[in-house]
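Participant: Sequence below, structure please.
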Amino acid sequence: MRKDTRNPAVSARLTAWLARTTAVAALALGASQALAADGVKIGVLNDQSGVYADYGGKWSVEAARMAVEDFGGSVLGQKIEIVSADHQNKPDIGSNIARQWYDVDGVDMITELTTSSVALAVHELSKEKKKIDIVVGAATSRLTGDACQPYGFHWAFDTRALAVGTGGALTKAGGNTWFFLTADYAFGYQLEEDTTKLVKEEGGKVLGSVRHPLNNNDFSSFLLQAQASQAKVVGLANAGLDTTNSVKQASEFGITAGGQKLAGLLMTLAEVHGLGLKASQGLVLTEGYYWDLDDKSREFGERFFKRTQRMPSMIHAGTYSAVLSYLKAVKAAGSKDTEKVAAKLKELPVDDVFGRGGKVLANGRMVHDMYLFEVKKPEDSKKPWDYYKLLATIPGDKAFFSLAESGCPIK
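Facilitator: As a prediction, this is how the structure comes out:
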């Protein structure tokens, strides 16, 4: 047997250090496990300071809190907590926050996830960590298509639904030539692609497109190209302040006065409010919710307004629905276990202020009716936030891809 030649004092110190390290690791593991078991924690991750701050932002956090309060504040005898963070529209920042939440902070589900590039990154991380994400504010249909995963869900809308609504309606109404102003990242590409497909299916043509940076201030060169194309419809495949700036500058260039129609392919009540009715009148857009649609919508809208001094868009109402549906699934599963909760989310119907008779497909796509609206003229608005005229209700089965059409391998 080999003789131990180490200094006894050094050996003792090493043994003591190993014991302390082991103890600290055990305490950290125990604390982490206790944290994960103590309560239900939901993270709202979105843009709170940039181009999409009004689109979702802190108002989505408030909508999530409303869902928790309406649910009763606890589930399975455990307190429900909402945490939030700003991903700054950067996938690396979003992924790092999500990893910290999952690995260290005991977050059980992440939602909202405005910005498709961030949503796709967190979607992939959630698959790796076996955690649930419910995307509300991002649009790309890839989330429940080729990028689908067992624990990922897509709630309020997607590029396919927007294309069917706004793209299909305007083409049928005679807007059979299009030019696109497209945000230069995943969401913009997908929205242009899905709308192009619908336009061509209706017998229309796309005369050209141009891509602009995210959070762009000067659209003059892009709008001049759109104007020169003489397309009947200029499709704005962007969102948030980019859409607002596009519409304002299009008015300054006389694009709509010259007979071209602007299509806000992803435009919500927040952008219309920011523009005002004088600038946005006549715009056709698609949303999944409107606060003045019926009594149920008005009741939620008025409660939201008392808390935020603004009416909710489909992003805010969709976040409320996503959080409420997750909590119902936890209760029905009798557990926070991801597999069990994901199964319940796909099993339970969605029937709340946002999703009326909604259903969740095997790929995580929540199917519900969408609404085609036209922005009112100033003289037709009878009260504050009275902005939309309902043109059509688009049944969910027509608005969204079926499971077979989506390209998701999950059956």
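Participant: C-alpha only now, for contacts and for neighbours.
Facilitator: Noted.
Participant: Kindly list the longest helix within this structure.
Facilitator: Ranked by residue count under DSSP state H, the longest helix found in the chain is helix 8-37.
Participant: and for comparison, fold this next one:
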Amino acid sequence: MNKTKATLLASAATVLATTAGAQEISDDTVKIGMILDLSGAYSALDGQGSIAAVEMAIEEMGGEINGTPIELLTADHQNKADIGSNLARQWADQENVDMILGGANSGVGIALQDITSEKEIAYINNGAATAALTNENCAPETGLHWTYDTDALANGTAVAMVKEGKETWYFITADYTFGHKLEENAAEAVTANGGEVLGSVAAPFPTQDFSSFILQAQASGAQVIGLANAGTDTQNSVKQAQEFGVVQSGQSLASLLLFLTDVDALGLDTAQGLTLTTGFYWDQDDAAREWSNRFEERHGAKPTMVQAGMYSSALNYLKAVQEAGTDDAKTVVAQLKEMPIEDAFARNGRVREDGLMVHDMFLAQVKTPEESEGRWDYYNIIRTIPGDEAFRSLEDGTCEAIKG
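Facilitator: Next up, the predicted model:
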């Protein structure tokens, strides 16, 4: 064989080996990292419950993919974007993490998506609400937004209340990315449906004392005081609004992001009548009830939508790795975009080109104490909101990466 031909064959063999290697599981481990709130304002709705949910997904896969073990790492971002970023960089550079879950804080969520895009690691956000993750801050080749976003929350609660005739609004807003984006989307929904926004006030995150903000909202005379916050901030603002007689004086209170754990902490005497939008309710159907009962046996509480979303996103990621035969981030994300998403969490789900997992949402109202049959029986589902109605359309989105 002449030298030139031998060199060409050797080069071809090297290319084939490299290509084949790219389609295998790296480091003989599928490694998932969770960067979540384990100690702060969102720890009850996220935290240890999210870890339990992902462990359930891993166990459902048998703890391995085609003989390759699945490993789970967890860490607390402490609601600080720099801590979340440092953890993501460390895991990418030193731990060879294949996929990161979490970021139950929009500032942290955006930071994590930036780092994972740079490092070409898959990232699935479940806790952060900001729609920026699939719009101006999108990273569609590696980053997905799974459970809900500020568009879906606004298109449920705000639209429903305006259509009931509650047309004038004043917002109390968590003073960081999430709160401002939620207020912006809710205000757009209010005005688009014929309502009017009379004003807003930004409250530091987190905060214990909402008294001055509630007084400003009362003084506005708005029919609805919209709470663009979450977690313990929501609990504190709802409690104090009740103490100030907001509802008794004729104004309505709208919690734009309310979780099952918030209602449990507040009690039905305080939370009754609140309208909310959710991506999941444990009692929504048989599949949700069966999985939620197993989750409660493990964790001691029914799951929030974030915890159910964590399960769903981890399970479908692992199924995509199995189907693709690789943990290469871009290949797995592309595979997820080809798969229907239908499980204990999602109804009619699909991962869109911009990275948004579109699925049915639910408009709900908190039950009265008399309606409830016991702990966790907290919601009346008013209606199902089809995914294409709940979430912003792809055409109206601003993800430049998919517009070329």
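Participant: quick one on the thing from earlier: who are the packing partners of the longest helix of structure 1?
Facilitator: Other helices and strands packing on helix 8-37 of structure 1, by 3 or more CA pairs under 8 Å, 6 or more residues apart in numbering; DSSP states H and E, are absent; none qualifies.
Participant: what residue of structure 1 takes the place of residue 143 of structure 2?
Facilitator: Aligning on TM-score structural alignment places residue 143 of structure 2 opposite residue 152 in structure 1.
Participant: related to what we said a few turns ago, mean deviation, the helix or strand that the longest helix of structure 1 is followed by versus structure 2?
Facilitator: On the C-terminal side of helix 8-37 of structure 1, the nearest following helix or strand under DSSP states H and E is strand 40-46. With mean CA distance after the TM-score superposition for structure 1, strand 40-46 of structure 1 departs from structure 2 by a mean of 0.9 Å once superposed.
Participant: so where is strand 40-46 of structure 1 in structure 2?
Facilitator: With TM-score structural alignment applied, strand 40-46 of structure 1 matches the range 30-36 in structure 2.
Participant: likewise stretch 368-388 of structure 1?
Facilitator: Going by TM-score structural alignment: stretch 368-388 of structure 1 matches residues 359-379.
Participant: outside of that stretch, which residues touch it?
Facilitator: 152, 156-157, 260, 263-264, 268-269, 271-281, 302, 346-350, 380-388, 390 (CA atoms under 8 Å, 6 or more residues apart in numbering).
Participant: Give me the distance from it to the chain's centre.
Facilitator: 20 Å (CA atoms, centre = their mean, to the nearest Å).
Participant: Determine how far the last residue of it lies from the first.
Facilitator: This stretch, stretch 359-379 of structure 2, spans 20 Å end to end (CA to CA, to the nearest Å).
Participant: Show me what counts as buried in it.
Facilitator: 359-369, 376-379 (16 or more other CA atoms under 10 Å).
Participant: Repeat that for stretch 197-212 of structure 1.
Facilitator: For stretch 197-212 of structure 1, a neighbour-count test (16+ other CA under 10 Å) marks 197, 198, 199, 202, 204, 205, 206, 209, 211, 212 as buried.
Participant: Give the aligned range of it in structure 2.
Facilitator: Stretch 197-212 of structure 1 maps onto residues 188-203 of structure 2, going by TM-score structural alignment.
Participant: before we move on, what about stretch 110-125 of structure 1?
Facilitator: Counting by TM-score structural alignment, stretch 110-125 of structure 1 corresponds to 100-115 in structure 2.
Participant: Distance from that stretch to the middle of the chain?
Facilitator: Counting by CA atoms, centre = their mean, stretch 100-115 of structure 2 comes out at 10 Å from the chain centroid.
Participant: is it fair to say residue 353 of structure 1 lies in a helix?
Facilitator: No. Assessed with DSSP: H, G, I helix; E, B strand; the rest coil, residue 353 of structure 1 is coil; it does not lie in a helix.
Participant: who's in contact with the aligned partner of it in structure 2?
Facilitator: Aligned by TM-score structural alignment, residue 353 of structure 1 pairs with residue 344 of structure 2. For residue 344 of structure 2, the contact set (CA under 8 Å, 6+ apart) comprises 287, 288, 291, 308, 312.
Participant: quick one: residue 344 of structure 2 from residue 356 of structure 2, how far?
Facilitator: 19 Å.
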